[in-house]
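K.L.:
Sequence first, predicted coordinates after that:
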Amino acid sequence: MKAVLGLENGEYIVGNGFGAEGSCTGELVFTTQMSGYMESLTDPSYAGQILMFTYPLIGNYGVDEQNFQSPKVNAHGCVVHEVCKRPAANKPLETFFEENNLLGISGVDTRKLTIKTRIEGSLRAALVTGDNSPEYAVELARAAKPISEIDLLPQVSIKEPYHIKGKGKRIAVIDLGIKKNIAISFRKRGADLHLFPYNAKPSEVEACKPEAIFFTNGPGDPAFATDAVECAKHFMGEIPVLGICMGNQILARAFGAETYKMKFGHRGSNQPVRHKDGSIYITTQNHGFAVDRDTLPSDCGVLFENVNDSSVEGIYSDDLDVYAVQFHPEAFGGPRDTEGPVFDMMYRRIP
């Protein structure tokens, strides 16, 4: 099956389609991880994006559904150099894409395209399978909205509150697109989790009598998460306020700080971060927006920073009992360096 990936700058790449016939649009982004491809494809934070893997062979251990981070693939499309047709175990990625009406393209020089992305920044793109019309693909890419103009939270958040019962500390979770293993990491510590939609009001959250409130990861621009920011403001200084990924950005905005769109973001399982005490960890990351350090108020400090570009990777406030990280400590997929330290610290902060 023919396929073409069109870019908003007029360029295009012809390759081999896999999965279903059709078309999709989104922001083309790349991840440098070598494994955990299904964890990434099912990460709700990739909603609105076409995900490209820089590692040259994807699918060599098939589709491991037990490690899905949500019930479905959230990335709009998948771009690879080569897709493995005979995996060591499980269902082939191509078969899964066919059965679930998903779109992919292989035969792409992903490293060349990654270099282009690093130079020009993330581009709007369109993936068309079953057709190799470059003009059509480029036209679709140019017609797509920039991700900073799309509110993606309603697509990934729960519709109604629900409860994951535990015998430990009671945590209200504002679901902006939570990864499954974040909930699992809290549950390992005995947490009693009450999950709420992205637009939950403080009065709704207070009904569960939380001992802490946690803001999850999520897709797109945190500027759209106005309800979550207001909710964070309400609870700051009252109970511990925690966050991961977009949650870090939400809490920074609750302090009055600004966020900005990065040139091509941080995505992969090899991102080094430095704690304020000088120790360094290797982390999994997936974010295209970041906190503007210069706009943080004096009562909010930088907890972690990225070793490569010094961008903010975590914030904290002892006075207001706030603790958040930009990276993903839940270790799916990626290194386990921070799963223990970060989740233990969050849980210990709850009285």
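P.N.:
Thanks, I have it.

K.L.:
Going by C-alpha atoms from here, please, whenever you check contacts or count neighbours.
P.N.:
Will do.

K.L.:
Now do the helices in the stretch 1-150 of the chain.
P.N.:
Applying DSSP state H, counting those that start in this stretch to the stretch 1-150 of the chain gives helices spanning 37-41, 93-99, 110-120, 134-143.

K.L.:
Tell me which residues are up against the first one.
P.N.:
In other words, helix 37-41. Contact with helix 37-41 is made by 46, 51, 58-59, 63-65, 67-69, 73-75, 332-333, as judged by Cα atoms under 8 Å, 6 or more residues apart in numbering.

K.L.:
adding another structure so you can compare the two:
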Amino acid sequence: MKGNLIFEDGTIFEGEVFGYSSETVGEVVFNTGMTGYQEILTDPSYYGQIVVMTYPLIGNYGVNDDDVESLGPKVKGFVVREIYENFSNWRGIETLNDYLIKNKIVGLKDVDTRALTKFLRDKGTMAGKIIIDRKKNDADNEDIKKFNNSRAVDKVTTGYTYTLKPLLPKVAVLDFGIKKNILDSLIKRNIELTIYPANTSPEKILENNPDGIFLSNGPGDPAELTEIIENIKKLIGKKPIFGICLGHQLISLALGGKTTRLKYGHRGTNHPVKDLLKDRVYITSQNHGYVVQEDSLNKEELQITHINLNDGSIEGIRHKNLPLFSVQFHPEASPGPQDTAYLFEEFLKML
């Protein structure tokens, strides 16, 4: 069936429907990774988004049971240039098309993703809608206008507290939409993890006397999570804290900083980041639409540790007096392939 990705300004990108046949509205973003489509689909930070893959051939190694970052896909839609059905990989168990059908995610193929990416780079991230086998109408514009991805963390956080691997030391994890590979990266360093829902009170977390606190990645605008920010303020200085992605942004806000929305975000597996303390450049995996404003940070308390070499934005901070640091990128991912995993070791030493 024919399918179109439409925008409020009248722009239309034509394609063919694959996966689950259903119309959907979401924030349209692009990812520059050549691989990792299953991790992208299941990353909770993509909740509410229609993801466009810039690499033209997707699906060639199929889907397996291992490369997932949560219990299932979190995206609203998936847009590619070409979908490959005859996958070849020893771990592959089904096609990407079958996987999307099973999880009720609509896909759009045969789209000019190069033109679409240029459009998003020029116009900035915006809401769009995938429609099937019909023309755009006024109701579609209303759907796009009304789309709101606020409080996305509430949709992806855990519904209960649970513990993984009873080993030492003990770390309390605040789940804002955590990726499985982050949990795996901590567990393989013999850390006992207790995972808490996003809005858990600081008193509840501290009553179990953890050795440290981890603040996870997650979707949406960090500035609207005012209750969580206030909770983090009460945790700072009580225990060592490490934050990744949204966790990094929330730490910055709790320390008086401000965040701003990027025009089209950082999403991909090839973003160069410089560690200012080590004087080294790393290739990193990233997925975020907001960034910490450098001029909003208290430089007497905080040290900028990492910067993005593409646009100079902040990629990491460390407190000068307290056991606290955070990074914007994903050290648990494998672009380098494990170049920035040293950050987990630094957290372990801090504990």
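P.N.:
Arrived safely. Just so we're clear, the structure is a prediction, and the values are computed from it rather than from any experiment.

K.L.:
re earlier: any chance of a markdown table for the helices of the stretch 1-150 of structure 1, columns mean neighbour count and distance to residue 269 of structure 1?
P.N.:
A markdown table is the format used below for those (neighbours: other Cα atoms under 10 Å; distance: least, Cα to Cα, whole Å):
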| stretch | mean neighbour count | distance to residue 269 of structure 1 |
| --- | --- | --- |
| helix 37-41 | 24 | 10 |
| helix 93-99 | 18 | 21 |
| helix 110-120 | 15 | 16 |
| helix 134-143 | 20 | 28 |
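
K.L.:
Give me the mean deviation of the longest strand seen in structure 2 from structure 1.
P.N.:
Using DSSP state E, we find that the single longest strand of structure 2 is strand 259-275. Once fitted to structure 1, strand 259-275 of structure 2 is off its aligned match by 0.5 Å on average (mean Cα distance after the TM-score superposition for structure 1).

K.L.:
That strand: which residues count as buried?
P.N.:
Across strand 259-275 of structure 2, burial judged by 16 or more other Cα atoms under 10 Å covers 259, 264-275.

K.L.:
So which of these is the closest to residue 12 of structure 2?
P.N.:
Minimum distance to residue 12 of structure 2 across the buried residues of strand 259-275 of structure 2 is 18.5 Å, recorded for residue 264 (Cα to Cα).

K.L.:
Map that closest one onto structure 1.
P.N.:
Residue 264 of structure 2 maps onto residue 264 in structure 1 when the alignment is built from TM-score structural alignment.

K.L.:
Could you verify my assumption that that match touches residue 28?
P.N.:
No - contact between residue 264 of structure 1 and residue 28 fails when scored by Cα atoms under 8 Å: they sit 9.2 Å apart.

K.L.:
Need the residues touching each of those two.
P.N.:
residue 122.

K.L.:
burial measure for residue 190 of structure 1, as a count.
P.N.:
Counted with other Cα atoms under 10 Å, residues neighbouring residue 190 of structure 1 total 16.

K.L.:
OK, contacts around it?
P.N.:
166-169.

K.L.:
Turn the buried residues of strand 259-275 of structure 2 into JSON lines, including distance to residue 314 of structure 2.
P.N.:
Output for the buried residues of strand 259-275 of structure 2, formatted as JSON lines (distance: Cα to Cα, whole Å):
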{"residue": "259", "distance to residue 314 of structure 2": "11"}
{"residue": "264", "distance to residue 314 of structure 2": "16"}
{"residue": "265", "distance to residue 314 of structure 2": "13"}
{"residue": "266", "distance to residue 314 of structure 2": "12"}
{"residue": "267", "distance to residue 314 of structure 2": "15"}
{"residue": "268", "distance to residue 314 of structure 2": "17"}
{"residue": "269", "distance to residue 314 of structure 2": "17"}
{"residue": "270", "distance to residue 314 of structure 2": "16"}
{"residue": "271", "distance to residue 314 of structure 2": "13"}
{"residue": "272", "distance to residue 314 of structure 2": "12"}
{"residue": "273", "distance to residue 314 of structure 2": "9"}
{"residue": "274", "distance to residue 314 of structure 2": "10"}
{"residue": "275", "distance to residue 314 of structure 2": "11"}
